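K.L.:
Requesting a structural model of the entry that follows:
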Amino acid sequence: MICDPGDEKDESAADIPAPAVTISCLARRGERLVPSVRAAAEETAVAFSFNGSTHAVMMATPADLGDFAVGFALTEGLIETPADVLSLEVIAARLGSGAGVELRMWLPEGRAKAYQARRRTMAGPTGCGLCGIESLEEALRPAPALAPNAGGGFDSSAIPAAMAALAGAQALNARTRAVHAAGFFTPEAGLVAVREDVGRHNALDKLAGALARGGWRAADGIVALTSRVSIELIQKAARLNAPVVAAISAPTAAAVRLAEACGITLVAVARGDEFEIFTHPHRIIERTRNHDA
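P.N.:
All right, here's what the predicted structure looks like:
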């Protein structure tokens, strides 16, 4: 059975850190330094293990860990659906320098063999999605191509609507001003899901898990991001079969090349009603509005 952290029966789940803590500081107010407090986003070492072997260790926000586990496995190509995870345990661990979390998953034999064939170990700081990869080719691995008609078309007004909805749904960032968010928006349903994390790629992994576990198809909407768009985010979006990725910041050149190659419509610098389309603009439709003379 796949368990969310809140459903985990192991008593160690109660030891998982909160996603934010209150810390003391000195704040300059006017011309004086005064004692103050601030909410700070937590960073926790999160280890992903498959069939007893550690695959990756990431620094991440300790929230939505069940979604994180499934989404990471999906976007890394280790599974195709949540049903490929036979069991999932979220286990708190005490480390010399603090608390950690192990996401312990078991895969069926066929998936386990595929995993062993491309096993890698990563140990990196927050926001680093490609640390420790043993092969440079693995870092630049091609992404699966989307079908030319994937996702249909979206009215151009859907982009600012998605970004505005995402901005209003970032509860953790409103407290800490220190985390990224990834959201999924459809014109019919609005903002379906949002996940936050100190790492931008972690937020997207959590969103991937939430969509898969909730039965939503990324092909039916827009993936919205609060960060710049780097190559690993396009790799993950392609694994989700997401036809449109929209972000508040600019893309890297490598991300643009990969989005073009795999068929993703990449929209970036999306602020207010303005945005820029870098690849496959056919999915963004500007409606002609007639006005009475």
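
K.L.:
CA atoms for contacts and neighbours, from now on please.
P.N.:
Noted.

K.L.:
Isn't Gly190 up against Ala164?
P.N.:
No: applying Cα atoms under 8 Å as the test, Gly190 and Ala164 come out as separate, 10.6 Å apart.

K.L.:
how far away is the closest residue to Asp64 other than its chain neighbours from Ile91?
P.N.:
Ranked by Cα to Cα, 6 or more residues apart in numbering and with sequence neighbours excluded, the top spatial neighbour of Asp64 is Lys206, at 6.8 Å. Counting by Cα to Cα, to the nearest Å, the gap between Lys206 and Ile91 amounts to 17 Å.

K.L.:
and for comparison, fold this next one:
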Amino acid sequence: MLTDPSEGTAFPVVRRTAVLRLEQGRAEACDDLVIEEVPVALVYNRISHAVMLASPENLDDLGLGFSLSEGILAGPDELFDIAVKEGCDGLEIHMDIPLERFTALKDRRRSMTARTGCGLCGVEKLEAVARVKDRVVRGAPVPVGAVTRALAGFAEHQRLHRLTGAVHGVAWVDRAGTITAIREDVGRHNALDKLIGWMARTGADATDGFVLTSSRASFEMVQKAAVAGIGCLVAISAPTALAVRLAEGCGLTLAGFARDERIVVYSHPGHFIV
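P.N.:
Next comes the predicted model:
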């Protein structure tokens, strides 16, 4: 029986709704769970910088991860304080950051009112898109069997996806194939930012494993991973050509079409060992 993991909480992650299920010529009125999609404002030093649609869960991780992957902060120690508050039409993540970082943020003049899955809104010049300055350190090679083991348990770890079927999951996996953390969101970029926030908050070694994502590998997914120092990204779906070029250029190992015992490696294949 489906259960609602957010019943009784201030910010429900899923919501129960009445539906009509049609199957094999039969009609059945029943309840179903749908994922919440909430406007979330990222507020730095009391000034709103970006608004995105996100799942209202692990928002502290989202705020920190977004700040790091977007290059707003250089490290988690620059986030002095963070608090999630209710706004007029959604939620607000309030963050206190150093004055010099806030000044640089204002100078970028990026007002990113983003829809789900949009990560380039507000970028004024194309050259501003690529924020990866240094090559990624990949660490020790990853056995292909570790990907297979992670895939076998991936669905089990995706709690919100099991309930609603409407979210992406992004997991951190060690070289033995054990999923040590997972974050979910309606937006794949948000899910990755949440995971990056968790890694920064817990001090996880970004060279000691790989990221597994239920989505395709877009340019921004590769960019966010590289900025966070993650050396290997494995996607269940396909990459884009721009994502492959960025991964090749910055030293990140990028794999796609991870299904059962198969993966397709698009850049730096020597990082995987059979």
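
K.L.:
what TM-score do we get after superposing?
P.N.:
Put the two chains on top of each other and the TM-score (TM-score structural alignment, normalised by the length of the second structure) is 0.92; 267 aligned residues with a Cα RMSD of 1.6 Å.

K.L.:
in what helix or strand does the alignment partner in the second structure of the residue nearest to Asp64 of the first structure lie?
P.N.:
For Lys206 of the first structure, the aligned position in the second structure is occupied by Lys194, per TM-score structural alignment. When elements are assigned from DSSP states H and E, Lys194 of the second structure belongs to helix 188-202.

K.L.:
Please, where are all the helices along the stretch 151-293 of the first structure?
P.N.:
Applying DSSP state H, counting those that start in this stretch to the stretch 151-293 of the first structure gives helices spanning 158-168, 171-176, 200-214, 231-239, 253-262.

K.L.:
Could I get the ones you listed in JSON lines, plus columns for mean neighbour count and distance to Leu26 of the first structure?
P.N.:
What follows is the helices of the stretch 151-293 of the first structure, written out as JSON lines (neighbours: other Cα atoms under 10 Å; distance: least, Cα to Cα, whole Å):
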{"stretch": "helix 158-168", "mean neighbour count": "20", "distance to Leu26 of the first structure": "28"}
{"stretch": "helix 171-176", "mean neighbour count": "17", "distance to Leu26 of the first structure": "16"}
{"stretch": "helix 200-214", "mean neighbour count": "25", "distance to Leu26 of the first structure": "29"}
{"stretch": "helix 231-239", "mean neighbour count": "23", "distance to Leu26 of the first structure": "37"}
{"stretch": "helix 253-262", "mean neighbour count": "19", "distance to Leu26 of the first structure": "40"}
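
K.L.:
quick one: which of those is nearest Pro125 of the first structure?
P.N.:
Distance to Pro125 of the first structure, taken as Cα to Cα, is lowest for helix 200-214 among those, at 11.8 Å.

K.L.:
Show me how far the closest one is from its chain's centre.
P.N.:
In terms of Cα atoms, centre = their mean, to the nearest Å, the centre of helix 200-214 of the first structure is found 5 Å from the chain centre.

K.L.:
Have a look at how far, on average, that helix is from the second structure.
P.N.:
In the superposition against the second structure, helix 200-214 of the first structure averages 0.4 Å from its aligned positions (mean Cα distance after the TM-score superposition for the first structure).

K.L.:
Spit out the contact partners of the residue nearest to Asp64 of the first structure.
P.N.:
Contacts here follow Cα atoms under 8 Å, 6 or more residues apart in numbering; on that basis Lys206 of the first structure touches 64-65, 67-72, 195-196.

K.L.:
Select from those every entry located in strands.
P.N.:
195-196 (DSSP state E).

K.L.:
Tell me which two in the contacts of Lys206 of the first structure are the farthest apart.
P.N.:
By the measure Cα to Cα, Val70 and Glu196 form the most distant pair in the contacts of Lys206 of the first structure, at 15.5 Å.

K.L.:
Stretch 215-234 of the second structure maps to which residues in the first structure?
P.N.:
Residues 227-246 of the first structure are where stretch 215-234 of the second structure aligns, taking TM-score structural alignment as the criterion.

K.L.:
Let me see the contact set for the closest residue to Gly71 of the first structure other than its chain neighbours.
P.N.:
The shortest distance from Gly71 of the first structure to any residue other than its chain neighbours is 3.7 Å, reached at Gly209 (Cα to Cα, 6+ apart). Neighbour list for Gly209 of the first structure: 66-72, 74 [criterion: Cα under 8 Å, 6+ apart].

K.L.:
SS state for the aligned partner of Pro62 of the first structure in the second structure?
P.N.:
Under the alignment (TM-score structural alignment), Pro62 of the first structure maps onto Pro56 of the second structure. In the three-state summary, Pro56 of the second structure is assigned as coil, counting by DSSP: H, G, I helix; E, B strand; the rest coil.

K.L.:
now the closest residue to Pro56 of the second structure other than its chain neighbours: how far from Gly90 of the second structure?
P.N.:
On the basis of Cα to Cα, 6+ apart, the spatially nearest residue to Pro56 of the second structure that is not a chain neighbour turns out to be Val13, at 5.6 Å. Separation of Val13 of the second structure from Gly90 of the second structure (Cα to Cα) stands at 13 Å.

K.L.:
More neighbours: the two, which one.
P.N.:
Remark: of Val13 of the second structure and Gly90, Val13 carries more neighbours, 22 against 16, as counted by other Cα atoms under 10 Å.

K.L.:
Residue in the first structure paired with that one?
P.N.:
With TM-score structural alignment as the criterion, the equivalent of Val13 of the second structure in the first structure is Pro19.

K.L.:
Distance-wise, check its match relative to Thr61 of the first structure.
P.N.:
Counting by Cα to Cα, the gap between Pro19 of the first structure and Thr61 of the first structure amounts to 6 Å.

K.L.:
repeat for Ala178 of the first structure
P.N.:
According to Cα to Cα, Ala178 of the first structure stands 11 Å off from Thr61 of the first structure.

K.L.:
what does stretch 158-172 of the second structure rub up against?
P.N.:
Outside of stretch 158-172 of the second structure, the residues within contact range by Cα under 8 Å, 6+ apart are 2-3, 14, 33-35, 155-156, 179-188, 191-192, 195, 209-215.

K.L.:
Where in the first structure does it fall?
P.N.:
With TM-score structural alignment applied, stretch 158-172 of the second structure matches the range 170-184 in the first structure.

K.L.:
Much appreciated, bye for now.
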